[in-house]
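Trainee: pasting the sequence and the predicted model now:
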Amino acid sequence: MAAPDKLPGALPLGAQAMPAAMPTTIPPAVAQAAVRWLLDLEPGDSSTARRKRQQWQSWLDANPLHAQAWQRIAQVDGQLRGVPTAVAVQTLASPALSRRHAVRLAVMLGAGAGGLLALGQSPLGQQAWLSASADLATATGEQQRTVLADGTRLLLNTATAVDLRYSSSERLIVLRAGEIQIESAADPSPDPATGQARPLRVRSSQGLARAIGTRFTVRQYADDTLVQVQEGQVELQLRNDISQTLRLAAGEQGRIATQQLLREATAPAADLAWTQGMLVADDMRLGDFIAELARYRPGRLHCTPEAAALRVSGSYPLADTDKVLAALSRALPVRISSRTRWWVTVEIN
């Protein structure tokens, strides 16, 4: 559905004048809240859409700074589409924002025309919403290491969002998007009711992975969840049928699908290269390689069907995708065509 020409609610896009007495700098928390609302609002007249607009209107009326942040969005007038969330928030919070600056920024980032509201219905918008609302999150191309309250070590891969649901009876990590590696720690705060250690679980869209003194990775795909075990054991469980379980040992991997648990071949060592900041290919189709590399690069990175059939081998640093692309152009008969830094095609030379 096309985005409406007005944002829903009492304030048409660009219609409200900014009060002169207001501060010129918007606190980042308010700017981020405005972005969240923009991504969460829905067009149409469904009960859910009406309820969200009522909640948005209440937020808007609660503080003059909220209206000012919304007016900044109106000034941008859709030109922030495709801009990473962190950049959008910085722009909204900037006291020097002007339409000319916003348009220049959008052109520089390869952003197209259209409303920010449409962004909320796109994969980029969904990722931005996850990043803004999750307990822990990484942007595209970013990795983050953290130690949780119980001593568990957590590594977030690119474009990953997790929530932490620790209670007196369980330690739950909710993987909302992306990929994580978990190195479990002994529970320092056993369940007071039973005296037993609280189970450490990772929940994905399809099911649960329970750690049994272990180190393992979990990746959320669109239709299933991949679990790879490096140390110890992990027990898989379907979300909609807890009677189905599958235990994996070190070196094994399995998938949690909607209706079944699948044990697969031994986990390839190259699949863990991302934990060391590398992408390793061993006679890999270039199309598959580029699809994996694209996870670490903002914007659109793809290759033509002719180039996709080529084979690639080697170890490549994920921290600099430009260098990886340059190395490919030297090793293979391909050229890198860039419309902008955010729109890159790999094609036969």
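Mentor: Sure, I can see it.

Trainee: contacts and neighbour counts: CA atoms only from here.
Mentor: OK.

Trainee: any chance you could map the helices in the stretch 151-300 of the chain?
Mentor: Assigned by DSSP state H, counting those that start in this stretch, the helices in the stretch 151-300 of the chain fall at 286-294.

Trainee: how close does the closest residue to R297 other than its chain neighbours sit to L226?
Mentor: Taking C-alpha to C-alpha, 6 or more residues apart in numbering as the measure, R297 lies nearest to G141, with 5.5 Å between them; neighbours along the chain are not counted. Distance, G141 to L226, using C-alpha to C-alpha, to the nearest Å: 20 Å.

Trainee: can you check A309 too?
Mentor: Applying C-alpha to C-alpha, one obtains 25 Å for the distance of A309 from L226.

Trainee: take this one as well and set it beside the first:
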Amino acid sequence: MQNKSILPENSTQIPVEVSQQATEWYVRLQADDVTEQEITEFQTWLQTSQQHQKAWKCLEQFGLSLDSLKHPLLKQALLSIDQKAPSRNLFPTKSIAYMIMLGGSIVTIIAMQPQQLWQQWQADYKTQIGEQKSIQLADGSQIILNTDTVVNVNYNHKQRQIELIKGEIHLEVVKDPQHRPFSVSNRDGLIQDIGTTFNIRQYDKHTVLTVSEGEVLVTATKSQNKAHVHAEQQVLFNQYQIQNIKAIDLKYSTWKNGMLSVYKMPLNEFLTELNRYSRDQLSYDKSVSKFEVSGVFPLKEYQKVLDSLEQQLPIKVESQFYFWKKITLKEK
């Protein structure tokens, strides 16, 4: 990654990678097994550059603190930058706003426990917002990671297991000469493959499973309720319940090809879906939900899609503040 900042050219400039480094240090130092060597390395990192110190102080302005940790080296490192800083309010609002937009990492930290953050940081494979990645597994199976997705892969002589920590994946599973079972686990349940192609998307409070070919068995984590899902079927489930299975039209499952295909989708739902692939913060008036969208849209052409919507519908897209955009009805 190039050492280039997205902040304005002023004294509060913080390069993107420095903000990410500060985030990673916060995650690691919260872990129960953090070592004295790692704390020493953190202290060295902190003292190497004023930008490192500014990035760390910006994290603290979001309410993130390691004051609860008692290790003397860590307390010494944090105390050293407190003494150097004339004021805790080191950053203007616009600089903090830019920090918020750095992949959503700082905002995510506030909403998550350190253990979850560490789990995501240490994962085998991950994608950034707007990124998609195809991975060929050791047995020839393929997994495609959608935007903002985190997974672990655990292959051994007894099993083939994928752990979906966050986001959405599409899997094409091949038969294993060693006859090892293939499964995907996530927060809400266990999905056992019976020779198939399927898609899993984890939302905040539930998971959606879509089967393209073959059959899978899904088991809810807490209740152990089970359901068989077949080709061209979809089911929503959480840790306790599995809803009724429904038939679907697979031609609208095109994200793995870099496209978003929809038919008569309410505009507000379309905007929410589209925004998954951009670092922009998009808001809209409730009144726009009365419009419907149909078509196939390139996921990597976020701004062009918004421009097209603005031309086709009586709406206007306004850039309000850096990465913030708002969509409203055009005035008559």
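Mentor: Alright, I've got the coordinates. Predicted, not measured: the structure shown is a model, and the values here were computed from it.

Trainee: give me the TM-score for these two chains.
Mentor: The pair, once superposed, lands on a TM-score of 0.74 when counted by TM-score structural alignment, normalised by the length of the second structure; 282 aligned residues with a C-alpha RMSD of 3.5 Å.

Trainee: re the thing from before, what do we get in the second structure for the residue nearest to R297 of the first structure?
Mentor: Using TM-score structural alignment to pair residues, one finds that G141 of the first structure aligns to G130 in the second structure.

Trainee: OK, contacts around K326 of the second structure?
Mentor: 282-284, 317-320 (C-alpha atoms under 8 Å, 6 or more residues apart in numbering).

Trainee: just the buried members of the residues you listed?
Mentor: 282-284, 317 (16 or more other C-alpha atoms under 10 Å).

Trainee: show me the residues you listed that map onto strands.
Mentor: Among those, the residues falling in strands (DSSP state E) are 282-284, 317.

Trainee: so F323 of the second structure sits against M99, correct?
Mentor: No. In this structure, F323 of the second structure is not within contact of M99 by C-alpha atoms under 8 Å, at 11.2 Å.

Trainee: neighbour count: the two, which is higher?
Mentor: M99 (24 against 15; other C-alpha atoms under 10 Å).

Trainee: surely the more buried one and I106 touch.
Mentor: Yes. The pair M99 of the second structure and I106 qualifies as a contact (C-alpha under 8 Å) at a distance of 7.2 Å.

Trainee: and the nearest residue to L175 of the first structure once chain neighbours are set aside, what does it touch?
Mentor: Residue nearest to L175 of the first structure in three dimensions, not counting chain neighbours: V162, with 4.7 Å by C-alpha to C-alpha, 6+ apart. The contact partners of V162 of the first structure, by C-alpha under 8 Å, 6+ apart, come to 134-137, 173-177.

Trainee: again with T321 of the first structure
Mentor: Under the criterion of C-alpha under 8 Å, 6+ apart, the contact partners of T321 of the first structure comprise 293, 296-297.

Trainee: so what's Y263 of the second structure closest to, chain neighbours aside?
Mentor: Leaving out its chain neighbours, Y263 of the second structure is closest to S294 (C-alpha to C-alpha, 6+ apart), at 4.2 Å.

Trainee: what's the distance between the host helix or strand of L124 of the first structure and the middle of its chain?
Mentor: Taking DSSP states H and E as the definition, one finds L124 of the first structure inside helix 123-133. From the chain centre to the centre of helix 123-133 of the first structure is a distance of 6 Å (C-alpha atoms, centre = their mean, to the nearest Å).

Trainee: kindly list the longest strand within the second structure.
Mentor: Taking DSSP E as the criterion, the second structure has its longest strand at strand 160-172.

Trainee: that one - contacts with which helices or strands?
Mentor: Other helices and strands packing on strand 160-172 of the second structure, by 3 or more C-alpha pairs under 8 Å, 6 or more residues apart in numbering; DSSP states H and E, are strand 142-145, strand 150-155, strand 182-185, strand 197-202.

Trainee: and the helices in the stretch 1-150 of the second structure?
Mentor: Applying DSSP H, counting those that start in this stretch to the stretch 1-150 of the second structure gives helices spanning 16-29, 36-48, 50-61, 72-84, 93-100, 105-111, 114-121.

Trainee: how close does L318 of the first structure get to L279 of the first structure?
Mentor: Distance from L318 of the first structure to L279 of the first structure, counting by C-alpha to C-alpha: 6 Å.

Trainee: compare these two (neighbour count), which wins?
Mentor: L318 (24 against 21).

Trainee: show me what that one lines up with in the second structure.
Mentor: For L318 of the first structure, the aligned position in the second structure is occupied by L299, per TM-score structural alignment.

Trainee: hang on, the earlier thing: could you export the helices of the stretch 1-150 of the second structure as CSV, including distance to L171 of the second structure?
Mentor: Putting those into CSV (distance: least, C-alpha to C-alpha, whole Å) gives the following:
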stretch, distance to L171 of the second structure
helix 16-29, 29
helix 36-48, 37
helix 50-61, 37
helix 72-84, 43
helix 93-100, 32
helix 105-111, 27
helix 114-121, 20
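
Trainee: what's the closest of the ones you listed to I248 of the second structure?
Mentor: Nearest to I248 of the second structure, of all those, is helix 114-121, at 31.5 Å by C-alpha to C-alpha.

Trainee: contacting residues around that closest one?
Mentor: Residues from elsewhere that reach helix 114-121 of the second structure, judged by C-alpha under 8 Å, 6+ apart: 24, 27-28, 30-31, 109, 150, 165.
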